[in-house]
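Colleague: Structure of the sequence below:
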Amino acid sequence: MEACMSYRNEYPRPQFVRNTWLNLNGEWQFAFDHGKSGIERELYKHGSFNEKIQVPFCPESKLSGIGYTDFMAAVWYKRSVRVPKGWLEQRTTLHFGAVDYHAHVWVNGKKAGEHKGGYTPFSFDITDLLDGEEATIVVYVEDDNRSGLQPRGKQSEGYYSAGCDYTRTTGIWQTVWMESVSSTYVTHAKFKTNPKDGSVAVELYLNQYDRDVTIDLEATFNGKIVAEETAIVAGQSVQSFLHLSEVHLWEPGQPNLYDVTITLKKEENVIDRVESYFGVRSVSIKNKVILINDKPIFQRLVLDQGFYPDGVYTAPTDEHLKKDIKISMDMGFNGARMHEKIFEPRYLYWADQLGYLVWGEHGNWGLDITGSKGLEQFLPEWMESIERDFNSPALIGWCPFNETWDRNGTRQNDQVLRITYEVTKRLDPTRPVIDTSGNFHVITDVFDIHDYEQNVEKFAAKFEEMSKGGNVYVTFEDRQQYENQPYFVSEYGGIWWNPDEKDGWGYGEKPQSEHEFIERYQGLTVTLLNNPSICAFCYTQLYDVEQEVNGLYTYQRKAKFDPSLIRKINSQKAAIEKDFAFAVNRSKE
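Modeller: Sure thing, here's the model as predicted:
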């Protein structure tokens, strides 16, 4: 087990960094609670758990040291930690990156709090629960992805993985850590950038109001100071502006980023300091095209499921997250749909650093949204996701739901989608929102469809009229209507190819050779690139996941084909990009 101690030691919240923190990953005590009786038995006070687990890996994973893949109604974790002496004069917060699904936390036998939602972070101020330097942390987690009352994403509802559903995740699956802060500190920040005038609207939030407090902001680019500002605190939130002396745009493949230091002072004494970053870029819609910094960039996206052979939901190392983006870019993709899962923050960090476009999506599958109860279960966590990832320049759109199929013959409650869309737009008016990817649209900024037709001629025929400015291809015409939005084929392909996998799963008829695969891939992809009415595609998928063998890479991230072959196809200039270049040249004449 000691060999696993080096896993996931990097700072877990890269857009909001303090240097006073303690990583709690590593070995914890662990126990199953199939009867969900542990709280009644007061295990949080005196429980001694015989199993050992490596956090942050879920007990279903090999890296956890458990590898138990049957259903778990509830599980327990326990660890004792010594709090650094210097922290005792400050406040101490306990952070969880993500715990699936309903977590209860105790410190030294006293309740710290609880959180519902399997994908978003939460924290508790545990200062008053500490016993000197000692902290015994106990976590109890309930998980039932068959209830219809919680989003499960691609976690299988059956005992076995099947089709496009895979191994489940229960309990802690992202970093656990502690942090020391002053009595008054910055809780989070928002950066809203304007590429046209180089201004950055900054919103800062404090845990409490304190008198005689100021905030210094300093932005640098490549180490050079390009903006400074001081704001006087008059409440729990602070509004300020930075005016950049140099404007360097963040764009796909050109990830220009500014570093920013936030310094909180009380009577000139520094009481909090946070390091962050932002990218200057805009996302807008005009003439049925999604623009990035006022330019139509065809989104050549790939579906990324965020699964790992040994870690399931959790990447074994930070380098694995970076590698998934790099291997995608090697094949000429400029972004991904983070599919049916709210990915961990460090994936977005690498997308920001590498200039890689991503769409934020919840893992909504499994949640019953045929009634209003679904909104109650879904919306709080979705709002937490928007707050967590708002500052990522790589994130260019939100997609709360994916393929909202009817459930047991009952249709989706359209108001659940409508309200979620409206809330998303109010929390973040800077990005487009797709209400539900594929079907069934209620109100959406972008009209997207899924189509896994494998015959190139039949596939092309569906989009032929719209390529000439005629009727637009709409799936499920009785349930959704195109209203002149940008058009996005957000799932296609899924070509089944893995000669070594006889019992795998994929879409349509398997090609008989690599040559046939490349021909099919080229035919499907070029059809979309050459259509002036289409502004984006997303190919299914980047890598195989368990039995689903339609990846361009194997589950171990080994390329099935020479990446340059796929890159050559993907890199062809799209029709919308040609039209833009022509219009720019005409304007210069």
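
Colleague: can we go C-alpha only for contacts and neighbour counts from here?
Modeller: Noted.

Colleague: What ranges does the protein have for its helices?
Modeller: For the chain, applying DSSP state H gives helices covering 43-46, 318-330, 345-354, 373-389, 414-427, 456-462, 464-467, 514-529, 563-570, 575-588.

Colleague: The residue lying closest to residue 277 once chain neighbours are set aside and residue 191: what is the separation?
Modeller: Of all residues not flanking residue 277 in the chain, residue 259 sits nearest, at 4.3 Å (C-alpha to C-alpha, 6 or more residues apart in numbering). Distance of residue 259 to residue 191, given as C-alpha to C-alpha, to the nearest Å: 12 Å.

Colleague: Next, the structure of the following sequence, for comparison with the previous one:
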Amino acid sequence: MRFLYSLLLPFLCGAAAAQELSLANIPGRRTVSLNGRWNYIVDPYETGFYNYRYQERAYNDREAYWNSDVPDNRTDRKEHGWSNKYTLQVPGDWNAQQPKFLYYEGTVWYRRTFDFDPKGRGGRVFLHFGAVNYEAHVYLNGRKLGSHKGGFTPFHFEVADSALKEKGNNLVVKVDNKRSAQEVPTLNTDWWNYGGITRDVSLVLVPRSFIQDYSLQLLRGSGPVDEIGGWVRATPGSTVRIEIPELGLRQELRATGDSTAFRFRAAGLQRWSPERPKRYRVLLSNGSDRVEDQIGFRTVEVQGSSLLLNGKPLFLRGISVHEEIPQQARRAHSRADALQLLGQAKELGCNMVRLAHYPHNEHTVRAADSMGLLVWSEIPVYWTIDFNSPLVLGKAKAQLCDMVIRDRNRASVIIWSVGNETPVHPARTRFMTELVRTARALDSSRLISAALEVHMINGKHTIDDPLGAETDIVAVNEYLGWYGGLPSDARKAVWDVRYAKPLFFSETGAEALHGFHGDSLTRWSEEYQEWFYREQVAMMKRMPPQYVGISPWILNDFRSPRRNHPVYQEGWNNKGLYDQKGRKKKAFYVLKAYYEEMSRR
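Modeller: Now for the predicted structure:
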């Protein structure tokens, strides 16, 4: 049996999509970290990239910033230079590191030098970036390796053996975070556009014959004895061994030119769940290469209007999360950051997090695996991108594919989301439907969703978004009592759901400035937000049986240039249940009590 992975991927994801040679499980491989202090040059006019005729500079142009800044002699003119007085920490956004970068959107050049131990030669070397926001052009020793668009997904380039030097390799990255109508996300968002090399950078060292990619899943409906199925992609002709020692499982197969499928019985398997996030040590080898992973096995599915995890009804006690550490007003980037955010969610009583509105750091998803938190993972198809553009669709597919490829072996991820609050019209629905079908073709073991539109029809909150016919669950955002009316309006709200599918409220919330107090009618006060949550909880308790959970907006206050009230916002969206300094607001305790009640059912 063969899974035609390499043939299907370009078809599903498009020319701009996931790289031809996928490289799974970077943490499980031999790597050399390139994190640390990098030199930088701020270049708002992109002088290092374009000449004065606005043409891209030739690779050997002496004024191109990817080339040496060292003059050949005293008369040589160089108009760029790298200095240790201008450095930025990688990973990290530039906005939070120096005041001059706070609102900066444009180009910054990064430079890092490194040595390469000749003992590392003899195999293949890949330069891997966890993420760069938004567009990256990468150069090594004066030669361009390639470029990538997408601020929240990983990418890599293979480095030829001859391109590496034993001493003084010169790695330069042009980073551009300007917003554009033809990108994903587009011009208009409600979060901070953090620029920079925001996630880990490393050299990945593999042998000539190596394990490229793999997928292992617990098969739905596999009978009285659980079965694990999947596929592996390795150097053609090599013999691949798959082992799960704790279960006594071992299988060998011959790698083909595409991906080779496998399936085996797993007697005695303990399923992964939020209550018991059991993971197994999985080993894949082919003689010259060995990759180790920690993988949990569970099933998630929809039956009628019920949501099932491991065949049992599941209620999602969720919270939406931005990838941001508010105490430092910066992009989260480390495992410690992930543990802080997910630890807050656990303290709230959550069993699920909605990672909005883009794929979060791999540290976060892996931490969720170990902590037993279910994950909704989303691509930044947000509000008003150009739904008529095939080019934009290709970019959205690319990010979707990269998200699925990176995290498909993480048991915590149960929902792939293809977008948020996109306005209903025929072009949008065709665009979004194509994304849903692409996600399902890439990974049929999970649920596909999006935050859909709600319309008022004859006095009812009507969920009739045509995209709901394609998604596995019906998810909607609602803010009754914040964007219009008062929280008490929830008492008379009538919901008309046109789809016999599980209903999930993917957002709801109200802003409050921590420490500002008044009566419950005083906007921006903690008491108003508290009242809002009391009314929301009461409404949720009246929902029909198809209601399967909620992920209110949001865990922490976060930065947003759209939020400009000089007293209550000052560039912050303050809908968090934790404030900018990590302090709990009064509404936190309302939601926590509701979740404690629901956890006992």
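
Colleague: TM-score them against each other, please.
Modeller: Taking TM-score structural alignment, normalised by the length of the first structure as the basis, the two superposed chains have a TM-score of 0.81; 519 aligned residues with a C-alpha RMSD of 2.8 Å.

Colleague: follow-up on the earlier one: just name the most buried of the helices of the first structure.
Modeller: helix 345-354 (a mean of 22; mean count of other C-alpha atoms under 10 Å).

Colleague: In the second structure, what residue corresponds to the residue nearest to residue 277 of the first structure?
Modeller: Under the alignment (TM-score structural alignment), residue 259 of the first structure maps onto residue 281 of the second structure.

Colleague: Report the contact partners of that match.
Modeller: Applying C-alpha atoms under 8 Å, 6 or more residues apart in numbering, we find residue 281 of the second structure in contact with 244, 245, 246, 292, 293, 294, 295.

Colleague: repeat that for 10 Å
Modeller: 243, 244, 245, 246, 247, 292, 293, 294, 295, 296 (C-alpha atoms under 10 Å, 6 or more residues apart in numbering).

Colleague: Measure how buried the last one is and give me the count.
Modeller: In this case it means residue 296 of the second structure. 25 (other C-alpha atoms under 10 Å).

Colleague: wait, doesn't it sit right on residue 215?
Modeller: No: look at residue 296 of the second structure against residue 215 with C-alpha atoms under 10 Å: they stay out of range, at 11.9 Å.

Colleague: which residues are common contacts for these two?
Modeller: Listed as contacting both residue 296 of the second structure and residue 215 by C-alpha under 10 Å, 6+ apart are 409, 410.

Colleague: returning to that earlier point: which neighbours do residue 259 and residue 191 of the first structure share?
Modeller: Residues touching both residue 259 of the first structure and residue 191 (C-alpha under 10 Å, 6+ apart) are 277, 278, 279.

Colleague: what's the closest of those residues to residue 354 of the first structure?
Modeller: Set against residue 354 of the first structure, the nearest of these by C-alpha to C-alpha is residue 279 (11.9 Å).

Colleague: Quickly note the distance from the closest one to residue 225 of the first structure.
Modeller: According to C-alpha to C-alpha, residue 279 of the first structure stands 15 Å off from residue 225 of the first structure.

Colleague: can you check residue 369 of the first structure too?
Modeller: In terms of C-alpha to C-alpha, residue 369 of the first structure sits 49 Å off from residue 225 of the first structure.

Colleague: These two: which has the busier surroundings?
Modeller: For residue 369 of the first structure versus residue 225, neighbours defined as other C-alpha under 10 Å are more numerous around residue 369 (28 against 16).

Colleague: To which residue of the second structure is the more buried one aligned?
Modeller: Using TM-score structural alignment, residue 369 of the first structure pairs with residue 387 in the second structure.

Colleague: What is the neighbour count of the closest residue in space to its match that isn't next to it in sequence?
Modeller: Distance criterion C-alpha to C-alpha, 6+ apart; nearest residue to residue 387 of the second structure, sequence neighbours excluded, is residue 428 at 5.2 Å. Using other C-alpha under 10 Å, residue 428 of the second structure has 18 other residues around it.

Colleague: Now do the contacts for the counterpart of residue 428 of the second structure in the first structure.
Modeller: Residue correspondence to the first structure (TM-score structural alignment): residue 428 of the second structure is matched to residue 413. With contacts defined as C-alpha under 10 Å, 6+ apart, residue 413 of the first structure is in contact with 368, 369, 370, 371, 372, 374, 375, 404, 406, 442.

Colleague: Which members of those residues are classed as buried?
Modeller: By neighbour count, with 16 or more other C-alpha atoms under 10 Å, these hold 368, 369, 370, 374, 375, 404, 442 as buried.

Colleague: Reformat these as TSV; add distance to residue 26 of the first structure.
Modeller: What follows is these, written out as TSV (distance: C-alpha to C-alpha, whole Å):
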residue	distance to residue 26 of the first structure
368	36
369	37
370	41
374	35
375	36
404	38
442	45
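
Colleague: Out of these, flag the one nearest to residue 553 of the first structure.
Modeller: Closest to residue 553 of the first structure out of those is residue 404 (28.0 Å), distances taken as C-alpha to C-alpha.

Colleague: and stretch 573-589 of the first structure, how far from the chain's centre?
Modeller: Put simply, stretch 573-589 of the first structure sits 33 Å off its chain's centre (C-alpha atoms, centre = their mean, to the nearest Å).
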